Structures are given as structure tokens and as C-alpha cells.
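K.L.:
quick one, structure for this:
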Amino acid sequence: MASTFVRDIRACLRFYSRLPVPLGDDGHAMPDFARVSWAAPFAGGVIGAIGAGVVLIGVFLHLPSLVVAACAVGALTLATGGLHEDGLADLADGFGGGATREQKLAIMRDSRLGAYGALALCLSLLLRVVAVAATLDRSALLAAFAIVSASALSRAVGLIPMIALLPARIDGAGASAPTPSSSAMRRALLIGSIIALAPWLFGATLAQTVVAQIAAMTATLAVTKLAQRQIGGYTGDVLGASQQAAEIALVVAISAA
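P.N.:
I've put the predicted structure just below:
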């Protein structure tokens, strides 16, 4: 069981990040989400710990809150190679620039960044940086664990479109990924929710922590509903945007005084 536990987390880390994770015998780019999706929040927590570490180092160096927050969000983006940000930008370009379902899907597949995508990226980065900086002004540990919590829970709820919708196209990353099993998804949501209780231990109230989790879930459901209306299903970009929406919602909710 221990070897399976490590292997599943390693598979999710290899997919979600650019960290030098050993491939092992089961190495492949797309993890078997039907089996390993339960480990997504653990992988997210590891990624979030990188941003949390940057926060603590920045505070030790007495850097301004905004500088520390910008470095922390930058570290998260570097750790993932902008995987989810790319999905958010493509979704914004497709949904904003396409008139028909086919046009939206075509634009989302285009690697070029458009105006809607650029605006979405700027807003995403700005919201996260300002939210982390505002939380940092209250407590360095609260800001650090808010990042870990958001990173963990968002990887769990970010898979919800795969459960609620069908693939919007027959090819692509979204269609090729196995759908998480109901048991694995329940475990992922439970683990993510437990990790996301961390802010309660470091300065946030229980009510605020629960509201932050609800906000993350609501943001993901909103992206899921939007994808259903716009393209009739999910793609890899929808999953990336779903994760980003959940992460933003959680850190913003925790930043509320």
C-alpha cells in the first residue's frame, strides 16, 4: 500500500508540475485519473508548499508584502510550467472570441494568446498576488497555509468537470484522460477539504475557512456550467480554468479580514 501511495502521488506530481519527479516503471505524461485522482490534492499541497516556502523566506528577509506575494505566485507558476494558467487563457480566448461551438474549440486549440486570454491571465495573477499580500499583512503563517490549502483543494475540485460533463471533442488532453472513479473523486475531495482546513489553525476563523472552501467549489461549478453552455463539455483547458478559479476563490476568501 505504501508503494501504491507514493506511486500515485508521484504520477500526479509529474503531471501537475515541472518538478524533477522520477518516472519509475509507470512513467507517462497523463496519469490514470480513474485510479490516481485521489492523490491530486497531495500533489497540489506539495506544489503549494513551494509558494509557502517563498512567503516565509520573503518575510525573513523583510521584503514588502506585495513583493513577497508576487514572488510566491511566480514560484507556483514556475513549478507548474503555467499549466493551469495556459488553460485559463485558452478558455477565455475561446469563449470570448468564438461565435459558435466549433469556433470556440478551434480558438482554444490555437496556442497563440489573444486579448481575452491576456486579460484573464492579468486578472488571475493580480487577484492572487493582492489576496496573498493582504493575508500576509495579517500573518505570514496564515498566508503560507492559505497557499497550500488553495493549491491542494483546487486540484481536487478542478477535476469536477470530468465527472459532470462529457469531453467536448473526441481528441485532445481532456478526452484522453481517464475519468476519475467516484470513489477516487470522493477521496480527493475529502483529502483536499481536510488540507484546506489549515488556515483555521493559523488565524482564520472556522466560518471563514469553510466559506473559503465553499467559494472554491462554487467557482469550479461555475466554470463547469459555463463550459457546458459554451461548448457542451470539457477540455483540458476547462480543467485548467476550473483549477485556477478554485484557487483564486479560496485565497481571496481567506484574505477577507
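K.L.:
when you work out contacts or count neighbours from here on, use the C-alpha atoms and nothing else.
P.N.:
Fine.
K.L.:
out of everything not next to it in sequence, what's closest to L76?
P.N.:
G51 (5.6 Å; CA to CA, 6 or more residues apart in numbering).
K.L.:
how many other residues sit next to the one you found?
P.N.:
29 (other CA atoms under 10 Å).
K.L.:
that one: which element?
P.N.:
Following DSSP states H and E, one finds G51 within helix 40-60.
K.L.:
next, the buried residues of that helix.
P.N.:
40-56, 58-59 (16 or more other CA atoms under 10 Å).
K.L.:
for stretch 198-206, the distance to its chain's centre please.
P.N.:
Distance of stretch 198-206 from its chain centroid, counting by CA atoms, centre = their mean, to the nearest Å, is 21 Å.
K.L.:
can you give me the end-to-end span of that stretch?
P.N.:
10 Å (CA to CA, to the nearest Å).
K.L.:
what sits up against that stretch?
P.N.:
Stretch 198-206 is touched from outside by S139, L141, L142, F145, A146, S149, T209, I254, with contacts defined as CA atoms under 8 Å, 6 or more residues apart in numbering.
K.L.:
selection in ChimeraX covering whichever of the residues you listed are buried, please.
P.N.:
In ChimeraX, a selection of the buried entries from the contacts of stretch 198-206 looks like this (16+ other CA under 10 Å):
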select :141,142,145,146,149,209,254
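K.L.:
now the element after the strand or helix carrying R187, going C-ward?
P.N.:
According to DSSP H and E, R187 maps onto helix 182-195. Downstream of helix 182-195, the first helix or strand assigned by DSSP H and E is helix 198-201.
K.L.:
next, the second sequence, to be compared with the first:
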Amino acid sequence: MLKRFVHELRLLLVAVQFLTRVPVPRWVGFEAGWLNECARHLPLVGLGIGAFGALVWAAALQVWPPMVAVVLSMAATVWLTGGFHEDGLSDTCDALGGAVGRDKALLIMKDSRIGAYGALALALMLGLKASTLGGLAQHGAWWPALALVWTHAASRAVAVALMRLLPYAGDIEHAKAKPLALSVRSGAVLVAWGWVLLATLLMVMLSPFADPWARLLPAMLAAGLACALVTMVCARWYRRRLGGYTGDTLGAAQQFSEAAALLAWLAVVHQA
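P.N.:
Coordinates of the predicted model:
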């Protein structure tokens, strides 16, 4: 039992090392297979990333107007992850934005330069997320904080689901993170979404609102449906254009699902 706990803790720390700038203890070590195994804990790391953004939001709100606090919270999460997913978004949009074949698209993804499609996608995505969080802030300071935590977790569970639904589209031998080019097991997807479900239940139980069932739970359910929709759309899109996923397309899916989930949150809260 203890050995299993230590192994899962090691996998969690490997996931932290993979997704963020946070240093991990030396005793964690590294084995190639762990990178594939740790996929089930990516949403848990996402919870931490979202919580960091929420803390920056709360602190900045004491000094600056809400929109400034929103931008600072987004900047904090981008800094913490090193722009990992945003880079994937720009590469994916550069590759799939035009009418090019599969092989050409994969070559474009490997190019470190950013093109018009990638630049537009980044600008629109950051602007959309900032305006959505700003819209949530109009309904109370808690809404952006809770949305940041939940959407950062759920959007990474979307990436894990795509790793199960699709084969790897690129050259496995030259993949940047070769173990992630191997399909994850169904159990990993269940664990990943289990973390999201656990976060949902805890947020409802510890909610600062008098009646969390009225708006908070419906907002999370709507966001969950948005994530499911993005998963299906991305799966079909990536299969049709590339025959599967790459690391960049997983990053793009995280960004798409995060934005979709935020829009769903705002739709429910605003209508209520």
C-alpha cells in the first residue's frame, strides 16, 4: 500500500515537472514510462495551476480594478506553465489553419516560428478568456477564482481523453515527449475525470455561496458539457486532418476546452 502511494506521488510530481516550472525533489527520479503513466494526474496539476491563478486574482484585486487583476491572473498561469499550451495552440492553428496536407501540417508544427494563424489564435484566445473572466467578475469576486480552478483541471482531462480516443499522428521516434505518443489506458481517463469530479464535489460542499446548487453546480455541469463537445470536435478534426493527435494539438485542445468551459460558466451565471 505504501509502495503504491509513493509511486502515485512520484507520478504526480513527474506531471508537475512536465506541465510547470515548479522544481521537484531529486528523489523523484525519472523513467520514460512514467510520463505516460502520469497522464492520469494532469488534471490534479491543473487544479494547482488554476489555484495559483486564483490566488493572484484575489491578491491583485486588492490593489487594481477587476480587469487588471484578470490579466495578471492569466499572466501568472502562463508564467507557471511556460506558455506550454499556448505554444501548442499557435502551432496547431498555423498547421491546420490553411488547406495543407497531413505531412505539410506536421512539418509546420515543428517550425519554431509563429505564423499569421498562430498569432491570431493566440490574440483571440487570450482576449476571449480575459473578457470572459472579466464578465464573471461582474457577478462577484468568487466567480473568476472558482472558474479558474475548475477549468484548468477539466481542460487537461480533455487532453487525456484525446490521448485515449486517437492514435499518435507524428513520428513516434522523433516525438519531443515520446512516452506521451503512446495511447493511455481507459483507467487513466477515468482517474483524470475522477479528479475533476472530486474538485466539483468539494467546490460545491465548500462553496462560499448560500445556495451553491442554484448557480455553481449548473455552471460546472454546463462547463463539463462544453468540454465534452470540444473533445468530440477536436477528435474529429485531428483525425480528419492528421490521423491522430500530437503534443501541440493536445495543448490546443486544452486551450479550446478551457475557453469553452469559461464561456459556459459565464452563460449560466449571467442568465441566472
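K.L.:
any idea what the TM-score comes out to?
P.N.:
Once the chains are laid over each other, their TM-score by TM-score structural alignment, normalised by the length of structure 1 reads 0.92; 255 aligned residues with a CA RMSD of 2.0 Å.
K.L.:
picking that back up, comparing the helix holding R187 of structure 1 with structure 2, how large is the average distance?
P.N.:
Compared with structure 2 after the fit, helix 182-195 of structure 1 shows a mean deviation of 1.5 Å (mean CA distance after the TM-score superposition for structure 1).
K.L.:
okay, the equivalent of V251 of structure 1 over in structure 2 and L13 of structure 2: tell me how far apart.
P.N.:
Aligned by TM-score structural alignment, V251 of structure 1 pairs with L262 of structure 2. Distance from L262 of structure 2 to L13 of structure 2, counting by CA to CA: 27 Å.
K.L.:
can you pull the contacts of the match of V251 of structure 1?
P.N.:
L262 of structure 2 neighbours (CA under 8 Å, 6+ apart): K129, T132, L133, A147, T151, A223.
K.L.:
contacts for stretch 153-166 of structure 1 next, please.
P.N.:
Contacts of stretch 153-166 of structure 1 (CA under 8 Å, 6+ apart): 37-38, 40-41, 44, 179-180, 185, 188-189, 192-193, 195-196, 213, 216-217, 220-221, 224, 228, 232-234, 238-240, 242-244, 246-247.
K.L.:
for PyMOL, what selects the buried ones among these?
P.N.:
Only the buried members of these enter the following PyMOL selection, criterion being 16+ other CA under 10 Å:
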select buried, resi 37+38+40+41+44+179+180+185+188+189+192+193+195+196+213+216+217+220+221+224+228+232+233+234+238+239+240+242+243+244+246+247
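K.L.:
which one of the contacts of stretch 198-206 of structure 1 is nearest G27 of structure 1?
P.N.:
Closest approach to G27 of structure 1 among the contacts of stretch 198-206 of structure 1 (CA to CA): S149, at 27.2 Å.
K.L.:
the aligned partner of the closest one in structure 2 and W142 of structure 2, how far apart?
P.N.:
Applying TM-score structural alignment, one finds that S149 of structure 1 aligns to W150 in structure 2. According to CA to CA, W150 of structure 2 and W142 of structure 2 sit 12 Å apart.
K.L.:
pretty sure the match of S149 of structure 1 sits against L47.
P.N.:
Yes. Counting by CA atoms under 8 Å, L47 is a contact partner of W150 of structure 2 at 6.7 Å.
K.L.:
elements contacting the helix holding R187 of structure 1?
P.N.:
Where contact means 3 or more CA pairs under 8 Å, 6 or more residues apart in numbering; DSSP states H and E, helix 182-195 of structure 1 is packed against helix 33-36, helix 40-60, helix 140-157.
K.L.:
so what's the most centrally placed residue in structure 1 closest to, chain neighbours aside?
P.N.:
Geometric centre of structure 1, nearest residue: Q243, 3.3 Å, by CA atoms, centre = their mean. Spatial nearest neighbour of Q243 of structure 1, chain neighbours left out: G158 (4.4 Å); criterion: CA to CA, 6+ apart.
K.L.:
and that neighbour, how far is that from G174 of structure 1?
P.N.:
G158 of structure 1 is 12 Å from G174 of structure 1, by CA to CA.
K.L.:
cool, and A257 of structure 1?
P.N.:
Counting by CA to CA - A257 of structure 1 and G174 of structure 1 are separated by 38 Å.
K.L.:
what about these two, which has more around it?
P.N.:
The neighbour count for A257 of structure 1 versus G174, taken as other CA under 10 Å, is higher for G174 (23 against 9).
K.L.:
right, and the more buried one touches G236 too?
P.N.:
Yes. Using CA under 8 Å, G174 of structure 1 makes contact with G236 at a distance of 4.3 Å.
K.L.:
in structure 2, what range does the helix holding R187 of structure 1 match?
P.N.:
Going by TM-score structural alignment, helix 182-195 of structure 1 sits over residues 186-199 in structure 2.
K.L.:
so how far is that stretch off the chain centroid?
P.N.:
Per CA atoms, centre = their mean, the centroid offset for stretch 186-199 of structure 2 relative to its chain is 14 Å.
K.L.:
picking up where we left off before, contacting residues around the match of S149 of structure 1?
P.N.:
Counting by CA under 8 Å, 6+ apart, W150 of structure 2 has contacts L47, G50, V196, A199, T200, M220.
K.L.:
for structure 2, what spans make up the helices?
P.N.:
2-19, 32-37, 42-61, 66-81, 84-96, 102-110, 116-137, 142-165, 186-205, 212-241, 247-271 (DSSP state H).
K.L.:
mind listing what's buried along the shortest one?
P.N.:
Spelled out, that is helix 32-37 of structure 2. Buried-residue list, helix 32-37 of structure 2, by 16+ other CA under 10 Å: W34, L35, N36, E37.
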